[in-house]
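Participant: pasting a predicted model and its sequence here:
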Amino acid sequence: MASNDSESAGDAAAPAPVATPVIGITTYLEQAQTGVWDVRAAFLPKVYIDAVTDAGGIAVLLPPQPVSPSTARAVLGGLDGLIIAGGADVDPARYGQQPHERTGVPRIDRDTWENALLLAAIESELPFLGICRGAQMLNASLGGTLVQHLPDVIGSEKYQPAPAEFGSIEVATVAGSRVAALVGERHPAHVYHHQAIDVVADGLVVTARSEDGVIEAVELTTVPFGVAVQWHPEENSEDRRLFAGLVEAARGRVRVPERETSSGIGPTTSTQEHA
């Protein structure tokens, strides 16, 4: 029987599957109330989840838990990208300091969890994005230090005007950086931090500052996508460029099964190409 050329041509022209990256987001572990319950719970503001899904990713939550290097590697083995979310102050003991009177009670379980995830992500070159606390955690994990109370240095509360009130600043990015490529030369930013990066860890490059010199973004240039910003991009629902950058970098790592063939479902192949 003659072959069906039109079927063959149609099969050849079929589009490849769209890669949908799975992005893990670290969560809070705090006392929380819901209904009649008042318990410690893992949670995350929905704006983080929206930011990932708006950018074309799948969000998976990563609550603090006992961790070892092998556990961290196992967790990241099921992900294509990682976000270290905002939250409480990093324990000053982690960067060799005594706590300032305005430094919050440390969440040592979360510090330990995120430190392990970050180091494993760097080792495996998994794309990652740090947000606010996430930028501070990255710096501390790699040996840098923090300013524990920014108003002592700049004489202003503008980076954290009041409880639950975001400040508004403009950051200037460094030409040629990944952050500049994603958000442009100057970028309006929602901020809510009373701490900041002080001594920059070896390997990190400062790629954005505020007008008074506060470090607002750093990058780890030895990995395909290692970006951390001090501001809160998840709060701007009209601008998902940083999340889109992470998702795009993560897309190169997605495991995509082969398309169906005329004889049935093809074998699953696994690719781990870096963006």
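Facilitator: That came in fine, so what should we check first? Numbers count the residues shown, from 1 in each chain.
Participant: from now on I want contacts and neighbour counts done on CA atoms only, so please keep to that.
Facilitator: OK.
Participant: give me the number of residues near the closest residue to Arg102 other than its chain neighbours?
Facilitator: In this structure, Arg102 finds its nearest non-sequential neighbour in His149, 6.7 Å apart by Cα to Cα, 6 or more residues apart in numbering. By other Cα atoms under 10 Å, the residues close to His149 number 17.
Participant: same check, this time on Thr145
Facilitator: 22.
Participant: next one for the comparison:
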Amino acid sequence: MLRPLIGITTYVESSTRYGVWDVPTVLTPTGYHRLVQAAGGAAVLLPPDATESAAEVLSRVDGLVIAGGNDVDPSRYGAQRDPRTGPTVAERDEWELALIRAAVRTGTPLLGICRGMQALNVALGGTLVQHIDGHSAGNGVVTWHPVRPVPGTRYAELVPEESDVPTYHHQAVDRLGRDLVVSAHAVDGTVEAIELPGETFALGVQWHPERGTDTRVMSGLITAASRIPTPVP
């Protein structure tokens, strides 16, 4: 039986040095594809493309991971930029928001991780808190804190108990996007997971499961991706 093929979004670095080369490069941390593989899927990397190609690209995969990364531009959710908001990349925002909307429209199973959860919320009309403290150790150092599932949600089915998760973020979900519900909180009340109720698997988590060893969230995506036919544009 073929493993479900999971597309993972990537980002472009304008200058990357390796060997004798210094060239623009498409990147994503290795933790993402390794987590997909550990959960029983096959991984393929998705570089930014024209937004009108989103449904076509999704027709070639069984599931989608929106990876973590830079902040979503506040203009995408109608907000003025906070001085503490980091650099944004228009090409990435446009592509990933188009992928998310196409995935929701076609029923393609979707998992958003960190920025990916925030992008899911923004894609469906929600907003973000542009800065919070206490959810990273600073300077790229991941910290850990407990997350509490909301009973009755898909996330609670996957991870029914409070668990410690690896986290690194300074923004969070504020107003929920269309039809989304909260499915986990941090102890301080920060939204840590959101999802679309119903048959379609569309889940976002604010932490970084690819930095840990717990495969349950990704396994949920893989299971959903193995139950549906490849969508058509």
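Facilitator: Thanks, I have the structure now. Just so it is clear, the structure is predicted and the values come from calculations on it, not from any experiment.
Participant: could you get me the TM-score between them?
Facilitator: TM-score of the superposed chains, computed with TM-score structural alignment, normalised by the length of the second structure, equals 0.95; 230 aligned residues with a Cα RMSD of 1.3 Å.
Participant: that older thread, ok, now how distant is the aligned partner of the residue nearest to Arg102 of the first structure in the second structure from Arg92 of the second structure?
Facilitator: Matched by TM-score structural alignment, His149 of the first structure corresponds to His131 in the second structure. Using Cα to Cα, to the nearest Å, we find His131 of the second structure at a distance of 21 Å from Arg92 of the second structure.
Participant: give me the number of neighbouring residues for the equivalent of Thr106 of the second structure over in the first structure.
Facilitator: Superposed on the first structure with TM-score structural alignment, Thr106 of the second structure falls opposite Ser124. Residue crowding around Ser124 of the first structure was assessed by other Cα under 10 Å; the count is 14.
Participant: do Trp144 of the second structure as well
Facilitator: Quick note: Trp144 of the second structure (other Cα under 10 Å) scores 17 neighbours.
Participant: SS state for it?
Facilitator: Assigned with DSSP: H, G, I helix; E, B strand; the rest coil, Trp144 of the second structure falls in the strand class.
Participant: separation between the counterpart of Pro48 of the second structure in the first structure and Asp50 of the first structure?
Facilitator: Residue correspondence, TM-score structural alignment: Pro48 of the second structure in this structure matches Pro64 in the first structure. Distance of Pro64 of the first structure to Asp50 of the first structure, computed by Cα to Cα: 21 Å.
Participant: try Gly226 of the first structure
Facilitator: Distance from Gly226 of the first structure to Asp50 of the first structure, by Cα to Cα: 21 Å.
Participant: tell me where the stretch 151-275 of the first structure has strands.
Facilitator: Assigned by DSSP state E, counting those that start in this stretch, the stretch 151-275 of the first structure shows strands spanning 167-173, 186-191, 196-197, 204-210, 215-220, 226-229.
Participant: mind checking which of those is nearest Gln31 of the first structure?
Facilitator: strand 186-191 (24.3 Å; Cα to Cα).
Participant: biggest helix in the second structure, by residue count?
Facilitator: When the second structure is parsed with DSSP state H, its longest helix is helix 90-106.
Participant: ok now the next helix or strand along the chain from that one, how far from the chain's centre?
Facilitator: Per DSSP states H and E, the first helix or strand lying C-terminal to helix 90-106 of the second structure is strand 110-113. Here strand 110-113 of the second structure is found 4 Å from its chain centre; the criterion is Cα atoms, centre = their mean, to the nearest Å.
Participant: can you check stretch 95-103 of the first structure too?
Facilitator: 25 Å.
Participant: same question, stretch 40-52 of the first structure
Facilitator: So, by Cα atoms, centre = their mean, the centroid of stretch 40-52 of the first structure is 13 Å from its chain's centroid.
Participant: center of the second structure - which residue?
Facilitator: Gly112 (2.0 Å; Cα atoms, centre = their mean).
Participant: that one touches Ile66, doesn't it?
Facilitator: Yes - using Cα atoms under 8 Å, Gly112 of the second structure is in contact with Ile66, at 4.7 Å.
Participant: re the thing from before, comparing Gly226 and Asp50 of the first structure, which residue is more hemmed in?
Facilitator: Using other Cα under 10 Å as the criterion, Gly226 of the first structure and Asp50 rank with Gly226 on top: 25 against 18.
Participant: residues contacting that one?
Facilitator: 127-129, 219-220 (Cα atoms under 8 Å, 6 or more residues apart in numbering).
Participant: again with Asp91 of the first structure
Facilitator: By Cα under 8 Å, 6+ apart, Asp91 of the first structure lies in contact with 99, 105-108, 111.
Participant: need the counterpart of Val22 of the first structure in the second structure.
Facilitator: So, by TM-score structural alignment, Val22 of the first structure is matched to Leu5.
Participant: what distance do you get for that match to Ile66 of the second structure?
Facilitator: Leu5 of the second structure is 14 Å from Ile66 of the second structure, by Cα to Cα.
Participant: before we move on, what SS does the nearest residue to Leu117 of the first structure once chain neighbours are set aside have?
Facilitator: The shortest distance from Leu117 of the first structure to any non-neighbouring residue, by Cα to Cα, 6+ apart, is to Ala72 (5.3 Å). Look at Ala72 of the first structure: counting by three-state DSSP, its state is helix.
Participant: measure Ala72 of the first structure to Thr53 of the first structure for me?
Facilitator: 24 Å.
Participant: helices of the first structure, residue ranges please.
Facilitator: Under DSSP H, the first structure gives helices at 5-13, 46-54, 69-76, 108-124, 133-141, 151-154, 178-183, 241-251.
Participant: ok, the alignment partner in the second structure of Tyr95 of the first structure - contacts?
Facilitator: For Tyr95 of the first structure, the aligned residue in the second structure is Tyr77 (criterion: TM-score structural alignment). When contacts are counted by Cα under 8 Å, 6+ apart, Tyr77 of the second structure touches 122, 125-128.
Participant: distance of Tyr77 of the second structure relative to Leu5 of the second structure?
Facilitator: 31 Å.
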